[in-house]
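**Q** Just to be clear, the model below is a prediction. Sequence and coordinates:
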Amino acid sequence: MRGGLILKLLAWGLALSLVVLPIVGVLNGWFAGERWPVRSLQVEAEYNHVSAEEIRAAVANHVGNGFFATKLDELQAAVAALPWVEKAEARKHWPDMILLRVTELQPVARWGANKLISADSRIFAAPGAENMQGLPRLAGPDDALANVIAFYASAQKILAGSGMTVNGVELSERGSWKLALSNGSELELGREQPEQRLQRFINVYPRLLAGHTGNFEKVDLRYSNGFAIKWPEAPASVTPPAVKKPQPAAPEPAARGVT
């Protein structure tokens, strides 16, 4: 009696294995991948910085075992690891298609020498970052990114209406602030109360322009009761060399006859 029960249980276990094992094998890509292959990849992307070839190359390593065995989380991670990719979302569409949506990082500023800042305040490295033009240049310790962005926005607001715009912000390791303006001028603000010092300068800036043509080169605002300003040196006047008047040629002596 007991032996018969054991045999029945073994039979049921074998039957169940024969049913489950093929399913597990297909889902894990152990076999029959060629019977249910991924035949189509539909990609939705902007293609500003990421090419279709790069995306398809990243996907290719994850669809070879068939439609059912394709692991979407691994596929998404492979595409998201590409430069310029913010995120990737993939889903399967029966019977043989993978739908993929790729969102690119949108740079809003440069960070240091060769990195960028995305619209969601993420620091990232990407090919050609050091050559991108038209973006404000921000710099500082990576863990101070939020402070640098906040000060950039604050400085832009203070300078509004002055005719000057901020082109760059730098925070040194010691906590000292420096502004670069779009006209090539620089502002040294120091470590303490940089917004107040900048506002103080803007309050007197219209009077400073009196008697000056062109932009200042640099302003040092690190003084407690004033600031130092450097104007470009006026080009030295050049006296044109004197032009000598041509002298009349001396008359030639008369020729003498030969006897």
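**A** On my side now, so go ahead.
**Q** contacts, neighbours, all on C-alpha from now
**A** Will do.
**Q** burial count for residue 231?
**A** By other CA atoms under 10 Å, 14 other residues sit near residue 231.
**Q** and it, what does it touch?
**A** By CA atoms under 8 Å, 6 or more residues apart in numbering, the contact list for residue 231 reads 215, 216, 217, 218.
**Q** Check residue 70 too.
**A** By CA under 8 Å, 6+ apart, the neighbours of residue 70 are 29, 62, 63, 64.
**Q** Distance of it relative to residue 32?
**A** As judged by CA to CA, to the nearest Å, residue 70 and residue 32 stand 13 Å apart.
**Q** which neighbours do these two share?
**A** With CA under 8 Å, 6+ apart, residue 70 and residue 32 have no common neighbours.
**Q** also this one, for the comparison:
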Amino acid sequence: MIGRLSLGVMLFGLLAGGYWLSTQWAESPPLPIQTVRFDGELAHLRQEDLRAAVLPNLGGGLLGSDVLSIRQSLEALAWVQQASVRRVWPDALEVHIVEQRPIAQWGEGALLNAQARVFRPRRLPEGLPALAGPPSSAERVLTRFQEIRALLQPVDIQVIGLKLDERRAWTVVLDNGGLIRLGRQDTEERLARFIAAWPQVEDLPEQMLSVADLRYPNGFALLWQPEETVDDT
């Protein structure tokens, strides 16, 4: 009987001690975090946004803070492509940030990175190529834009935008505001025919191209500024 009583008292003592430790941990966790260090090449992220994402997750101290939640909170920020969080004894966290690197504007209020992932920051930087297309077409449009830009560069035609409309027709935007209408079908052949003929077109009296309509079976039509442009039909 004495042995059982001692064991019961010991078990109660362990439970009570565990409860006391848990309440003390919740009120004042051991090893409180004193420093959060950020590193990475950051051009667009603001310090206040990083702090706001991290601070709510630091209540558990060095050992009790959920680094996964911290990482997820950071990666929820539009300009964060990837984050990693590491505990540093005795009172610090090290956070490495990979910032989004936009290579094009997508639609009206979004950007694309090199992996064709769409992200939506509060403000958009200027001077990026302008791409647009139906939902889930970002990768296709980005790839086609890069191909068309590379094809037209040797003939000194500078491409700054590309649109894929709801009917799956392509329109190329040039740096002078001109357009190349490729349509939906045989776009590679149409563009190749245009590129082959362009050196002869360049020999014409100097004019600024307004629209090159390549949607003809055996040729194309050119409109020059300030001639009135045609609708995409």
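**A** Thanks, I have the structure now. All values reported here derive from a predicted model rather than from experimental measurement.
**Q** What does the TM-score come to for these two?
**A** Once superposed, chain against chain, the TM-score is 0.87 (TM-score structural alignment, normalised by the length of structure 2); 227 aligned residues with a CA RMSD of 2.2 Å.
**Q** quick revisit: closest one to residue 207 of structure 1 out of the contacts of residue 70 of structure 1, please.
**A** Relative to residue 207 of structure 1, the closest of the contacts of residue 70 of structure 1 is residue 62; by CA to CA it sits at 67.0 Å.
**Q** is it true that that closest one touches residue 73?
**A** No. In this structure, residue 62 of structure 1 is not within contact of residue 73 by CA atoms under 8 Å, at 10.0 Å.
**Q** quick one: which of these two has more around it?
**A** Between residue 62 of structure 1 and residue 73, counting by other CA under 10 Å, residue 62 is the more crowded of the two (18 against 12).
**Q** What's the more buried one aligned with over in structure 2?
**A** For residue 62 of structure 1, the aligned residue in structure 2 is residue 57 (criterion: TM-score structural alignment).
**Q** With residue 154 of structure 1 instead?
**A** Checking TM-score structural alignment: residue 154 of structure 1 goes with residue 147.
**Q** neighbours of its match, just the number please.
**A** Residue 147 of structure 2 has 11 neighbours, counted by other CA under 10 Å.
**Q** so how many other residues sit close to the counterpart of residue 208 of structure 2 in structure 1?
**A** Matched to structure 1 by TM-score structural alignment, residue 208 of structure 2 sits across from residue 215. Counted with other CA under 10 Å, the neighbours of residue 215 of structure 1 add up to 14.
**Q** cool, the one 3 residues further on as well?
**A** Applying other CA under 10 Å, we find 18 other residues in the vicinity of residue 218 of structure 1.
**Q** Helices along structure 2, start to end?
**A** 2-27, 47-54, 61-64, 67-75, 138-152, 187-202 (DSSP state H).
**Q** Now tabulate the ones you listed in a markdown table and tack on distance to residue 35 of structure 2.
**A** Output for these, formatted as a markdown table (distance: least, CA to CA, whole Å):
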| stretch | distance to residue 35 of structure 2 |
| --- | --- |
| helix 2-27 | 19 |
| helix 47-54 | 11 |
| helix 61-64 | 10 |
| helix 67-75 | 14 |
| helix 138-152 | 40 |
| helix 187-202 | 56 |
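**Q** Which one, of these, ends up nearest to residue 105 of structure 2?
**A** Each of these has some distance to residue 105 of structure 2 by CA to CA; the shortest is helix 138-152, at 10.3 Å.
**Q** from the chain's centre, how far out does the closest one sit?
**A** Mean C-alpha position of helix 138-152 of structure 2 versus that of the full chain (CA atoms, centre = their mean, to the nearest Å) differs by 17 Å.
**Q** same question, stretch 101-118 of structure 2
**A** Distance of stretch 101-118 of structure 2 from its chain centroid, counting by CA atoms, centre = their mean, is 5 Å.
**Q** so it matches what in structure 1?
**A** Aligned by TM-score structural alignment, stretch 101-118 of structure 2 corresponds to residues 106-123 of structure 1.
**Q** How many neighbouring residues does residue 142 of structure 1 have?
**A** Neighbour tally, residue 142 of structure 1, other CA under 10 Å: 11.
**Q** got it, and the one 10 residues further on?
**A** Using other CA under 10 Å, residue 152 of structure 1 has 20 other residues around it.
**Q** was I right about it contacting residue 169?
**A** Yes. Contact criterion CA under 8 Å: residue 152 of structure 1 and residue 169 qualify, at 6.3 Å.
**Q** Not counting residues beside it along the chain, what's closest to the aligned partner of residue 74 of structure 2 in structure 1?
**A** For residue 74 of structure 2, the aligned residue in structure 1 is residue 79 (criterion: TM-score structural alignment). Of all residues not flanking residue 79 of structure 1 in the chain, residue 58 sits nearest, at 5.8 Å (CA to CA, 6 or more residues apart in numbering).
**Q** Cool, thanks, talk later.
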